[in-house]
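Chemist: Sequence first, predicted model second:
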Amino acid sequence: MDSNRKSSMFDGLILALQLLTTIPIRKEVPWTKQTASISVALYPFIGLIVGSITMGISLLFVEWLSLPTAVSSLFLLLCIVSLTGGLHLDGWMDVSDGFFSRQEKDRKLEIMKDSRVGAFAVLSLFFLLAGKYIFIFQVLEITEQYWFYFFIIPFFSRWMLGSSLLIGNPARKEGMAYSVQQSVIPRTKFSFLIWGPLILLCVYIVLPDFFIAAIILKVISIIILIVSFSFFNKQFGGITGDTLGTLVEGGEGILWLVAWLLLFYDIV
């Protein structure tokens, strides 16, 4: 790999970290088609980084500090939110305001662009965070292998984010999501065909006991992606940056629900 290719890969990674996390990186990265494409291709890898951090924190709270489950669950939820700086939650709230306004598509998009927060946004945020807290609490209570879910769920949520960005129809020809879509080169889409089988292969080799759980979470992620495409197209005419944030937050909430159900009914 020549030096220019290495530099582009590094710049793409830095750009993805700056866009999707609050990890403090001061380096300025040039916005080019190559760096933008590499950045999107690495979204699932960013999920693995976030997952590794949350997994480590979960082990710290539960195993080493022996905190009560209720306290560990709260701190872990705060850590998950802090790692993204509330970026995706902002999208969740904007989409909630737009959807519950029950207006026409164009009017919903205008409401989503409004910086003011409505009552529906606050209520939906409360139920989202409350749901995540409950499911995280239950997973911590049921299994000693909770760390796996803290590791793998952020991967699948960022995989859904990148996939939606690559193949979704833009609702409007402006904004961050549209700008990134216009910059992405075609072969980036191929990378997302590799990420899924690659992570499943790694789990099968390194953590075979979790292979079935990983497959189920992968299948659920695909279903979430398909359903969300239909929903966003019907309600807003396509995807926006806000719908991408909604997909990450809502998708993670559903995956935590699925993880709890798998453990509660002793499926895995």
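Modeler: Yep, it's here.
Chemist: C-alpha only now, for contacts and for neighbours.
Modeler: Fine.
Chemist: Show me how far stretch 207-216 is from its chain's centre.
Modeler: 20 Å (CA atoms, centre = their mean, to the nearest Å).
Chemist: which outside residues touch it?
Modeler: With CA atoms under 8 Å, 6 or more residues apart in numbering as the contact definition, stretch 207-216 has outside contacts at F148, I152, L200, V203, Y204, A259, L262, V268.
Chemist: structure B:
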Amino acid sequence: MASGFLTLISFFTRIPVGRKIMYSEENFKKSLSLYTLMGAVIGLILALIYMVFANIRITFVRGLVLTMAYVAVTGGIHLDGATDTSDGLFSGRTGDRVFEIMSDSHIGAFGVICLVMILLSQFVFFSYADMSACMMMPVVGRASLTASCYNKKYAKKTKGMGTLFVESMTLQVVAANMAILAALIIVLPNSAVLAAACFASLVSAVFISGWVEGRIGGMTGDTCGFVTEMTQIIFMILVLFLKG
């Protein structure tokens, strides 16, 4: 499990793990129960940066630094998926043409719009939210993804990096990730606000993935990134709204 968790860190972040990780499908599948915990690692880094800039008078500086830090730590992996998905799903095309657009290395107009919206949302959120909310943002995004992939199939005919992830989301894996999410909510300040925002985000993720499934017949690695980033935006908005 520990080796699998390090594999998750090496796959989905740019955090150095200190040694060469030997990939194993079995270890990867087992480690998916800790996928939300990986989000907590990212969140902890954001929380530490927040503490450094906690007393700065111009909060937009903190927002900018945290936004850049999130992109740097994650390597923009979900941002890339979100932009590709936006280009494909909003292109007006159907069938395999959607997958061709999503696989194109060039970014289109809808991808640019999506990227700007995500980064701007993060900038505003990190500028005004407290440390607990900043830490929970990547946690909620990853917990929501596990819920949204449950009982879904991989949409593409050819197998990709997201195949094992999507098709390994069993009820047990989702339950383990929800337990991690609940534990973090309980120990952090403003638990009521975080719990309400998390619940609504989880529901939103399921609806978004259902819409994606209706369009392309399932989930892919790119759509996983799309669900993660969209859910995080929903969480951000709800936290700021509920706190007033």
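Modeler: Done, it's in. These numbers come from a predicted model, not from an experiment.
Chemist: Got a TM-score for the pair?
Modeler: TM-score of the superposed chains, computed with TM-score structural alignment, normalised by the length of the second structure, equals 0.91; 243 aligned residues with a CA RMSD of 2.0 Å.
Chemist: Turn the contacts of stretch 207-216 of the first structure into JSON lines, columns for distance to K33 of the first structure, secondary structure and neighbour count.
Modeler: Putting these into JSON lines (distance: CA to CA, whole Å; DSSP: H, G, I helix; E, B strand; the rest coil; neighbours: other CA atoms under 10 Å) gives the following:
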{"residue": "F148", "distance to K33 of the first structure": "35", "secondary structure": "helix", "neighbour count": "16"}
{"residue": "I152", "distance to K33 of the first structure": "29", "secondary structure": "helix", "neighbour count": "23"}
{"residue": "L200", "distance to K33 of the first structure": "29", "secondary structure": "helix", "neighbour count": "20"}
{"residue": "V203", "distance to K33 of the first structure": "32", "secondary structure": "helix", "neighbour count": "19"}
{"residue": "Y204", "distance to K33 of the first structure": "35", "secondary structure": "helix", "neighbour count": "16"}
{"residue": "A259", "distance to K33 of the first structure": "37", "secondary structure": "helix", "neighbour count": "24"}
{"residue": "L262", "distance to K33 of the first structure": "41", "secondary structure": "helix", "neighbour count": "16"}
{"residue": "V268", "distance to K33 of the first structure": "42", "secondary structure": "coil", "neighbour count": "15"}
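Chemist: and the residues you listed as TSV, adding distance to S3 of the first structure?
Modeler: Below are these laid out as TSV (distance: CA to CA, whole Å):
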residue	distance to S3 of the first structure
F148	36
I152	32
L200	31
V203	32
Y204	34
A259	42
L262	46
V268	45
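Chemist: Can you give me the stretch of the second structure that whichever helix in the first structure runs longest aligns onto?
Modeler: In the first structure, taking DSSP state H as the definition, the longest helix is helix 211-236. Matched against the second structure by TM-score structural alignment, helix 211-236 of the first structure falls on residues 191-216.
Chemist: Run the chain-centre distance for that stretch.
Modeler: On CA atoms, centre = their mean, the centre of stretch 191-216 of the second structure falls 12 Å from that of its chain.
Chemist: how much does it stray from the first structure?
Modeler: Mean deviation of stretch 191-216 of the second structure from its aligned counterpart in the first structure after superposition (mean CA distance after the TM-score superposition for the first structure): 1.6 Å.
Chemist: so what's the aligned residue in the second structure for M160 of the first structure up against?
Modeler: Applying TM-score structural alignment, one finds that M160 of the first structure aligns to S144 in the second structure. By CA under 8 Å, 6+ apart, the contact set of S144 of the second structure is S201, L202, A205, V206, V227, T228, T231.
Chemist: Hmm, M236 and the first one touching each other?
Modeler: What it means is S201 of the second structure. No. Using CA atoms under 8 Å, S201 of the second structure is not in contact with M236; the gap is 9.4 Å.
Chemist: Show me where the stretch 1-150 of the first structure has its helices.
Modeler: For the stretch 1-150 of the first structure, applying DSSP state H, counting those that start in this stretch gives helices covering 3-20, 33-41, 43-59, 69-84, 87-100, 105-113, 119-142, 146-167.
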